[in-house]
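In: For reference, the sequence and a predicted model appear below.
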Amino acid sequence: MFYKPIGPNVAEVRNAISLYRTLHATGGQAPIWALAENYRFEPGLLKASDLVRDLGDMMAVEVIVELPMEESNPYFSSSWRRDSSFPGGFMLDGGVHFTAGLRLITGSEVKSVMAIARHVDASLPPPDNVSALLQLENECAGVMVMSYSSRTRKVSWRVVGSRGTVEVERGINNGQHGYTVTHCPAKGSPQADFFPFAGVQEELKSFVKDVAKVVFEGKSSTEADQCSSVVEAFRDVAVIEAMLISSQTKGGAVQVEHHT
């Protein structure tokens, strides 16, 4: 298992996946290549995904990320996030998580983006802020705003449908970190439930099960859990890269690559 992001850009990720697939083509058993992107295993986000399916026509999507990357943060001084060969810095490193959440909750791929990125805090690698307009493949439009130089904290996904709204917000409940999932149906009373963080544990359980299936049951590594697959990780990187490219063109529309 490898940690995210799968690579610094789409081109390098595509080459790595192509090389990995040659291992399968030789006829031998290729190793399981799983990416530790725990958001696709978070119970709260999975619950939200289930609720969104019953919202009817999806009309609007909003992702808000305000995460101060201060010196007290253990990730602040990590050298590889500041390396010039890793364009995007914290925006790419963290952005793939929030993109994974977006894609999971909406059940739709991001088709294109129009974005403006800024570099505000000189102590952080550029960019540290981005605001993007998203066009999903289901024809719904949305916005995604990420700031690592903010002084406030908020992480949320909100989906508005013809039959109600579902919102997920990170927070603390009785000393536990997790997500509050609020479902506001068009008819009936709002329902809010709290789900403690469990994505890391769940992804590790999934990986161990996949290894056991290959070792003890003769399964192929291609049958591993798709939630941690290289294709899913590729698509997360592709969305963030499209935002950065769009910003370089002063907000021009950029198509997001989906295929590997």
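Out: All right, it came through fine.
In: going forward, measure contacts between C-alpha atoms and count neighbours the same way
Out: OK.
In: buried ones in stretch 18-27?
Out: residue 20 (16 or more other Cα atoms under 10 Å).
In: Could you do stretch 38-46 as well?
Out: For stretch 38-46, by 16+ other Cα under 10 Å, it's 38-46.
In: Spit out the contact partners of the most centrally placed residue in the chain.
Out: What sits nearest the mean C-alpha location of the chain, by Cα atoms, centre = their mean, is residue 100, with 2.3 Å. Contacts for residue 100 were tallied using Cα atoms under 8 Å, 6 or more residues apart in numbering; they are 37, 39-40, 236.
In: if we can go back for a sec, any chance of the buried residues of stretch 38-46 in JSON lines, plus secondary structure and distance to residue 30?
Out: Listed next are the buried residues of stretch 38-46 as JSON lines, based on DSSP: H, G, I helix; E, B strand; the rest coil; distance: Cα to Cα, whole Å:
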{"residue": "38", "secondary structure": "helix", "distance to residue 30": "23"}
{"residue": "39", "secondary structure": "helix", "distance to residue 30": "26"}
{"residue": "40", "secondary structure": "helix", "distance to residue 30": "24"}
{"residue": "41", "secondary structure": "helix", "distance to residue 30": "24"}
{"residue": "42", "secondary structure": "coil", "distance to residue 30": "28"}
{"residue": "43", "secondary structure": "helix", "distance to residue 30": "30"}
{"residue": "44", "secondary structure": "helix", "distance to residue 30": "33"}
{"residue": "45", "secondary structure": "helix", "distance to residue 30": "31"}
{"residue": "46", "secondary structure": "helix", "distance to residue 30": "30"}
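In: Put this next to the previous one:
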Amino acid sequence: MATLPQIAVLGAGIFVKTQYIPRLAEISHLFCLKYIWSRSEESSRRAVEIAKQHFPGVECKWGDQGLNDIMQDSSLIGTAVVLAGQVQVDISLKLLKAGKHVIQEKPAATSIPEIETALASYKSVSTNPGQPIWAVAENYRFEPAFVESKKLVAGVGDMMNVQVIIEGSMNSSNPYFSSSWRRNFEVSLYSADGQCKSTFHPFCGVHEELKIFIHDIVKANLKQGNGYEAEPRSSFVEGARDVAVLEAMLESGSKGGTLVNVKKF
């Protein structure tokens, strides 16, 4: 039986405890969660207590020494960085330079200059067996509702008076990201004769992109530096492009709607 890949989660806040751990638990047959790291011992231990329900072997790591332990652990191939935006890029780059594959939370970075510096540093990362994967999570590109809408638009692109509409809803017994927090989507196709066909899709993009990340890091390691191409939808470059669009929108808005150029990556 093949050995499961081992990963670590860096971050132990409410989003890790209420969203990441449950989503990872759904695919626990694909990997082994070895560590949860936080700046403080207390927060790491609290997150580990929750995670042990699904990953009984998970261990606490905290502080600079704990981070160093993770970077030096040769059995660990992947990491999920779920920290404040101001520190995510720095931590991610440290892990990448240590040869660990990384999937980090949005945003890719907090500004265009930070992205440019980060990309330059990432391009210089060269490890054996090859450059590690740097992915960014929380992408609507993975939501089945948006995938279907794209297919519908492509399929009816030459037809006149056809609309594809995505409507979302959110249900929660706790507005502060409880485990019952869910988003749902309904995709409706309105044809030229006024007919409507609707399909319902649960919010499950995070689940899908985590599965793909695990698949990619396993394949990348098996390739032994032969240029494995990871899923482009979650790449750091795609995350950088998202930030560039948002910055352009904000700049345009501050200038009364003036056209501005979007930084290209």
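Out: Done, it's in. Fair warning: this is a prediction, and the values are worked out from it, not measured in the lab.
In: ok, the residue mapped onto residue 143 of structure 2 from structure 1 - contacts?
Out: Under the alignment (TM-score structural alignment), residue 143 of structure 2 pairs with residue 42 in structure 1. By Cα under 8 Å, 6+ apart, the contact list for residue 42 of structure 1 reads 197-200, 202.
In: Would you verify that residue 230 of structure 2 is located in a helix?
Out: No. Applying DSSP: H, G, I helix; E, B strand; the rest coil, one finds residue 230 of structure 2 to be coil, outside a helix.
In: quick one: what's aligned to it in structure 1?
Out: So residue 230 of structure 2 corresponds to residue 224, using TM-score structural alignment.
In: got it, and residue 216 of structure 2?
Out: Checking TM-score structural alignment: residue 216 of structure 2 goes with residue 210.
In: Please name the nearest non-neighbouring residue to that match.
Out: Excluding its sequence neighbours, the residue lying closest to residue 210 of structure 1 (Cα to Cα, 6 or more residues apart in numbering) is residue 224, at 5.5 Å.
In: Next, count neighbours for the aligned partner of residue 7 of structure 1 in structure 2.
Out: By TM-score structural alignment, residue 7 of structure 1 lines up with residue 109 in structure 2. Number of residues near residue 109 of structure 2 (other Cα atoms under 10 Å) recorded here: 22.
In: got it, and residue 234 of structure 1?
Out: Using other Cα under 10 Å: residue 234 of structure 1 sits among 24 other residues.
In: Kindly report the same for residue 30 of structure 1.
Out: 16.
In: wait, is it part of a helix?
Out: No. Assigned with three-state DSSP, residue 30 of structure 1 falls outside any helix and is coil.
In: What does it correspond to in structure 2?
Out: Aligned partner of residue 30 of structure 1 by TM-score structural alignment: residue 131.
In: Tell me who's in contact with the residue nearest to its match when sequence neighbours are not counted.
Out: Leaving out its chain neighbours, the residue that sits closest to residue 131 of structure 2 by Cα to Cα, 6+ apart is residue 125, at 6.3 Å. By Cα under 8 Å, 6+ apart, the residues touching residue 125 of structure 2 are 96-97, 131.
In: quick check, residue 125 of structure 2 in a helix?
Out: No. According to three-state DSSP, residue 125 of structure 2 belongs to no helix; its state is coil.
In: Against residue 152 of structure 2, how distant is it?
Out: 40 Å (Cα to Cα, to the nearest Å).
In: go on, residue 117 of structure 2?
Out: 39 Å.
In: In terms of neighbours, single out the busier of those two.
Out: The neighbour comparison of residue 117 of structure 2 against residue 152 (other Cα under 10 Å) goes to residue 152, with 16 against 10.
In: which stretch of helix or strand covers the more buried one?
Out: Element membership of residue 152 of structure 2 [criterion: DSSP states H and E] is helix 144-155.
In: Give me the distance from that helix to the chain's centre.
Out: The chain centroid and the centroid of helix 144-155 of structure 2 are separated by 21 Å, computed with Cα atoms, centre = their mean, to the nearest Å.
In: what's the answer for stretch 156-173 of structure 2, then?
Out: 24 Å.
In: cool, and stretch 90-110 of structure 2?
Out: 11 Å.
In: and it, which residues are buried?
Out: For stretch 90-110 of structure 2, by 16+ other Cα under 10 Å, it's 91-93, 95-110.
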